[in-house]
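Asks: got a structure for you, letters missing:
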């Protein structure tokens, strides 16, 4: 029983908490998504978001291969991949909302201006 307490929570949450290699794809996803938001031309920005998500999926798989643990491989790989795609999606959503607000402000300027 003492051994179970030293490893933290059990089940799915415990496995995710103890897994390795999740931060690399997540940080890469954030960096790539922010780079796309600030650097990519407006006309092809959505394609670049898809490419950034694809790169993060490949990196998450490669990181899990490098770790070399077979126990929980599918869980770690899917968690890293899903997290990466969600991060890219959230950054693209925020960027799209900011673009809509900026476009609305240009189309409908304030009454006092």
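Replies: Everything's here; your move. Nothing here was measured: the structure is a model prediction, and the numbers come from that model. Residues are numbered from 1 along each chain as shown.
Asks: all contacts plus neighbour counts: C-alpha atoms, from now on.
Replies: Noted.
Asks: now the helices for this protein?
Replies: 2-6, 11-18, 23-39, 45-67, 73-107 (DSSP state H).
Asks: mind checking how far the shortest one is from the chain centre?
Replies: Put simply, helix 2-6 sits 32 Å off its chain's centre (CA atoms, centre = their mean, to the nearest Å).
Asks: follow-up on the earlier one: make TSV from the helices of the chain and add mean neighbour count to it.
Replies: Below are the helices of the chain laid out as TSV (neighbours: other CA atoms under 10 Å):
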stretch	mean neighbour count
helix 2-6	8
helix 11-18	13
helix 23-39	19
helix 45-67	18
helix 73-107	17
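Asks: which residues sit in contact with the residue nearest to residue 57 when sequence neighbours are not counted?
Replies: Leaving out its chain neighbours, the residue that sits closest to residue 57 by CA to CA, 6 or more residues apart in numbering is residue 81, at 5.1 Å. By CA atoms under 8 Å, 6 or more residues apart in numbering, residue 81 lies in contact with 25, 56, 57, 60, 61.
Asks: Next one for the comparison:
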């Protein structure tokens, strides 16, 4: 029988931190990487976000809803990177 946590850590902050990391990485990739290399670097950024989300969720030390927190964190990072990639792709099409 396990004892309940008296004051469990909030887990939403770790999820949002990974989303912010994805946004920062996406913007930096969009600004600094040549257009023909962006897709590869976005994939690398998504892999890095997956590793960071795994580390953050392990750091919390809670086994309850671990898979759900990992899924929300990783899926959110993928959505953020996808939106940023779409914005830079539209900007490249519009600018010629």
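Replies: Yep, that arrived. Quantities reported herein were computed from a predicted structural model and do not represent experimental measurements.
Asks: what's the closest of the contacts of residue 81 of the first structure to residue 36 of the first structure?
Replies: Among these, residue 56 lies closest to residue 36 of the first structure (CA to CA), at 13.4 Å.
Asks: right, and residue 29 of the second structure touches residue 40 too?
Replies: No: counting by CA atoms under 8 Å, residue 29 of the second structure stays clear of residue 40, with 10.0 Å between them.
Asks: what about the equivalent of residue 93 of the first structure over in the second structure, distance to residue 22 of the second structure?
Replies: Residue pairing (TM-score structural alignment): residue 93 of the first structure is matched to residue 86 of the second structure. Distance of residue 86 of the second structure to residue 22 of the second structure, given as CA to CA, to the nearest Å: 14 Å.
Asks: aligned partner of residue 36 of the first structure in the second structure?
Replies: That one, residue 36 of the first structure, aligns with residue 29 by TM-score structural alignment.
Asks: can you pull the contacts of its match?
Replies: Residue 29 of the second structure neighbours (CA under 8 Å, 6+ apart): 38, 41, 42.
Asks: List the residues that contact the second one.
Replies: Which is residue 41 of the second structure. Residue 41 of the second structure sits next to residue 29 when contact means CA under 8 Å, 6+ apart.
Asks: Counterpart of it over in the first structure?
Replies: Under the alignment (TM-score structural alignment), residue 41 of the second structure maps onto residue 48.
Asks: Go ahead and flag the most central residue of the second structure.
Replies: residue 77 (2.9 Å; CA atoms, centre = their mean).
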